[in-house]
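Colleague: Could you work out the structure for the sequence below:
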Amino acid sequence: MTDRRTELAANLARVEERIVSACAAARRAREEVTLIVVTKTYPASDVRLLAELGVRHVAENRDQDAAPKAADCSDLPLSWHFVGQLQTNKVRSVAGYAHVVQSVDRPKLVTALSAAAVNAGRELGVLVQIALDAESGERGARGGAAPEQLAGLAELVAGSPGLRIDGLMTVAPLAGPFAGRETAAFERLLELSSGLRVNHPAATMVSAGMSADLEQAVAAGATHVRVGTAVLGVRPRLG
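Modeller: Next comes the predicted model:
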């Protein structure tokens, strides 16, 4: 356990150096960027070590893994982010532990989350996931709504009991006009965020960038970066 703690501490320090350098290059204050550690496939023991090391935001993408892990770590001062494609039959469980659901991309999911949040007596932060490979109005290959759907989804979230519109999320697309153009993709997300804040000024969260492209995300103006492999190591294969 001590060796694992040392490993995680060293990895966190390297990621912190990268964020500090990226903020300096972009002339941003370090405090403007929040690190979310993506703990998917890793055990609750790692989450505990991360909390000891000062991590306060963790993310999961599969409810069947996240729910027991969140329960095991319920005594820790953590904010849990759900970042995976979410099916409506998992919404009730996710609403029980998540503080922010970053992957909302369709009206049916908004309605289900609202009902589950009210039933759980909780308020959930919501990010609309934007797919920059889905300009046609379809959902993206990795989830997410087309940009033209943003305004309607944001209004629906804002008007739904138990939900709070916090901002936007994207994953750098593997296809379409932004494939291989992470900086351009993240800059486009910031344009969409600016438009969103006209009617929802508190929706300031912009979640973009992962282990490989956090610098580009920070340069574009992301407020949150989601880093997994660079902190925890290469993920074990899922069975």
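Colleague: Please count neighbours and contacts with C-alpha atoms only from this point.
Modeller: Fine.
Colleague: Hmm, A175 and A185 touching each other?
Modeller: No: if you go by Cα atoms under 8 Å, A185 and A175 don't touch, sitting 11.4 Å apart.
Colleague: the more surrounded of the two?
Modeller: A185 (24 against 13; other Cα atoms under 10 Å).
Colleague: how close does the more buried one sit to L150?
Modeller: 16 Å (Cα to Cα, to the nearest Å).
Colleague: Surely L35 and V227 touch.
Modeller: Yes: the criterion here is Cα under 8 Å, and L35 meets it with V227 at 7.2 Å.
Colleague: Which one's more surrounded, the two?
Modeller: More crowded of L35 and V227, by other Cα under 10 Å: V227, with 24 against 21.
Colleague: my guess is that one meets T34, correct?
Modeller: No: counting by Cα under 8 Å, V227 stays clear of T34, with 10.5 Å between them.
Colleague: Name the residues of the longest helix anywhere in the chain that come out as buried.
Modeller: In the chain, assigned by DSSP state H, the helix with the most residues is helix 2-25. Within helix 2-25, the residues scored as buried using 16 or more other Cα atoms under 10 Å are R5, L8, A9, N11, L12, V15, I19, V20, S21, A22, C23.
Colleague: Of these, which is the nearest to S136?
Modeller: A22 (33.0 Å; Cα to Cα).
Colleague: show me what contacts the closest one?
Modeller: Applying Cα atoms under 8 Å, 6 or more residues apart in numbering, we find A22 in contact with E215, V218, A219.
Colleague: I have a second one here; can you model it like the first so I can compare?
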Amino acid sequence: MTDRKTELAANLATVEERISAACAAAGRKREEVTLIVVTKTYPASDVRLLAELGVRHVAENRDQEAAPKAAECADLPLIWHFVGQLQTNKVRSVCSYADVVQSVDRKRLVDALSGAAVGAARELGVLIQVALDVDSGERGQRGGVGPDGVGALAEAVAAADGLRLDGLMTVAPLAGPYADQPRAAFGRLMEISSGLRVAHPAANMVSAGMSSDLEEAVAAGATHVRVGTAVLGVRPRLR
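Modeller: As a prediction, the model looks like this:
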């Protein structure tokens, strides 16, 4: 356990150096960027060690793994983000532990999250996932709604009981005009965010960038980066 904590501490220090350097290069203050550690496929014991090392934001993408892990770590001062594709039949469970759902991409999911949040007497933060591999309001290859669909979905979230519109999220696309161009993709997300904030000034969270492209995300203006492998190591294969 001590060796694992040492390993995680070293990895966190390296990621911290990367974020700090990226902020300096972009003329931004370090405190403008929040690190979210993606703990999917790793045990609750790692989450506990990360908390001891000062991590406050963690993310998961599969409810069947996240729910028991969050329950095991319920005593820790953590903010839980759900970042995976979410089916409506999992919404009640996710709403029981997640503080923010970053992958909202359709009205039906907004309605389901609203009902679950009201039922649990909670306010749930919501990010609209933007798909940059499509032009219309259709869903993208890796989830998300196209740029043209963001406005209507944002209005639905803002009007929904129990939900708080926090901002936008994207995953660097594998296809379309921004394939293999994370800097350009994240720049486009910032343009969409600027438009969103005209109508919803408080929706200023921009979640973009992962282990391989966090520098590009920070340069573009992301407020949150989602880093897994660079902190926890190469992920074990899911069975």
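Colleague: Pick out the one among the contacts of A22 of the first structure with the largest number of neighbours.
Modeller: With neighbours taken as other Cα under 10 Å, the top of those is V218, carrying 29 neighbours.
Colleague: State the three-state secondary structure for it.
Modeller: The three-state assignment at V218 of the first structure reads helix, by DSSP: H, G, I helix; E, B strand; the rest coil.
Colleague: same question, R122 of the first structure
Modeller: Under three-state DSSP, R122 of the first structure comes out as coil.
Colleague: swap in G176 of the first structure?
Modeller: With three-state DSSP as the criterion, G176 of the first structure reads coil.
Colleague: For the spatially closest residue to it that is not a sequence neighbour, grab the count of nearby residues.
Modeller: Nearest-residue entry for G176 of the first structure: D133, 4.9 Å, with adjacent residues in sequence omitted and distances by Cα to Cα, 6 or more residues apart in numbering. Close neighbours of D133 of the first structure, defined as other Cα under 10 Å, add up to 27.
Colleague: any idea how far D133 of the first structure is from D65 of the first structure?
Modeller: On the measure of Cα to Cα, D133 of the first structure and D65 of the first structure end up 28 Å apart.
Colleague: Save the buried residues of helix 2-25 of the first structure as a markdown table, and put in distance to L50 of the first structure too.
Modeller: Shown next, in a markdown table, are the buried residues of helix 2-25 of the first structure (distance: Cα to Cα, whole Å):
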| residue | distance to L50 of the first structure |
| --- | --- |
| R5 | 8 |
| L8 | 7 |
| A9 | 8 |
| N11 | 11 |
| L12 | 9 |
| V15 | 13 |
| I19 | 17 |
| V20 | 19 |
| S21 | 22 |
| A22 | 22 |
| C23 | 23 |
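Colleague: how about the helices in the second structure?
Modeller: Using DSSP H, helices in the second structure cover 2-26, 44-52, 63-72, 91-95, 107-119, 150-159, 182-199, 214-220, 229-232.
Colleague: Specify the stretch among those that is closest to S207 of the second structure.
Modeller: Of all the helices of the second structure, helix 214-220 sits nearest to S207 of the second structure, with 8.5 Å by Cα to Cα.
Colleague: The closest one vs the first structure, average distance?
Modeller: Compared with the first structure after fitting, helix 214-220 of the second structure deviates on average by 0.1 Å (mean Cα distance after the TM-score superposition for the first structure).
Colleague: Go ahead and name everything in contact with that helix.
Modeller: So helix 214-220 of the second structure is contacted by 18-19, 22-23, 25-26, 33, 182-183, 186-187, 190, 208-209, 225, 227 (Cα under 8 Å, 6+ apart).
Colleague: Out of these, which comes closest to D105 of the second structure?
Modeller: Nearest to D105 of the second structure among the contacts of helix 214-220 of the second structure, with distances taken as Cα to Cα, is A208, at 15.6 Å.
Colleague: In contact with the closest one, which residues?
Modeller: M169, T170, V171, A172, F186, L214, A217, A222, T223, H224, V225, R226.
Colleague: count of residues packed around the fifth one?
Modeller: This means F186 of the second structure. 29.
Colleague: Surely D166 of the first structure is in contact with P201?
Modeller: No: contact criterion Cα under 8 Å: D166 of the first structure and P201 do not qualify, at 9.4 Å.
Colleague: quick one on the thing from earlier: would you point out the most distant pair within the contacts of helix 214-220 of the second structure?
Modeller: Going by Cα to Cα, the pair spanning the contacts of helix 214-220 of the second structure furthest: R18 and M190, at 20.8 Å.
Colleague: follow-up on the earlier one: more neighbours, D166 and P201 of the first structure?
Modeller: Neighbour count, other Cα under 10 Å: between D166 of the first structure and P201, D166 has more, with 25 against 14.
Colleague: Which residue is the nearest non-sequential neighbour of the more buried one?
Modeller: D166 of the first structure's closest residue in space is A203 (Cα to Cα, 6+ apart), at 4.1 Å.
Colleague: count of neighbours near that neighbour?
Modeller: Using other Cα under 10 Å, A203 of the first structure has 22 neighbouring residues.
Colleague: show me what contacts it?
Modeller: Applying Cα under 8 Å, 6+ apart, one finds that A203 of the first structure lies in contact with I165, D166, G167, L168, S193, L196, R197.
Colleague: Out of those, which end up buried?
Modeller: I165, D166, G167, L168, S193, L196.
Colleague: The residues you listed: which two are farthest apart?
Modeller: Top of the distance list for these (Cα to Cα): I165 and S193, 11.7 Å.
Colleague: could you list every residue that touches the closest residue to S20 of the second structure other than its chain neighbours?
Modeller: Take S20 of the second structure and drop its neighbours on the chain: the residue closest to it by Cα to Cα, 6+ apart is R30, 5.7 Å away. The contact partners of R30 of the second structure, by Cα under 8 Å, 6+ apart, come to I19, S20, C23, A24.
Colleague: Might you report the residue contacts of the first one?
Modeller: Contact partners of I19 of the second structure, counting by Cα under 8 Å, 6+ apart, are R30, V33, L214, E215, V218.
Colleague: re earlier: any chance of the buried ones among the contacts of A203 of the first structure in TSV, plus distance to V47 of the first structure?
Modeller: As requested, these are arranged in TSV below (distance: Cα to Cα, whole Å):
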residue	distance to V47 of the first structure
I165	27
D166	24
G167	25
L168	25
S193	31
L196	33
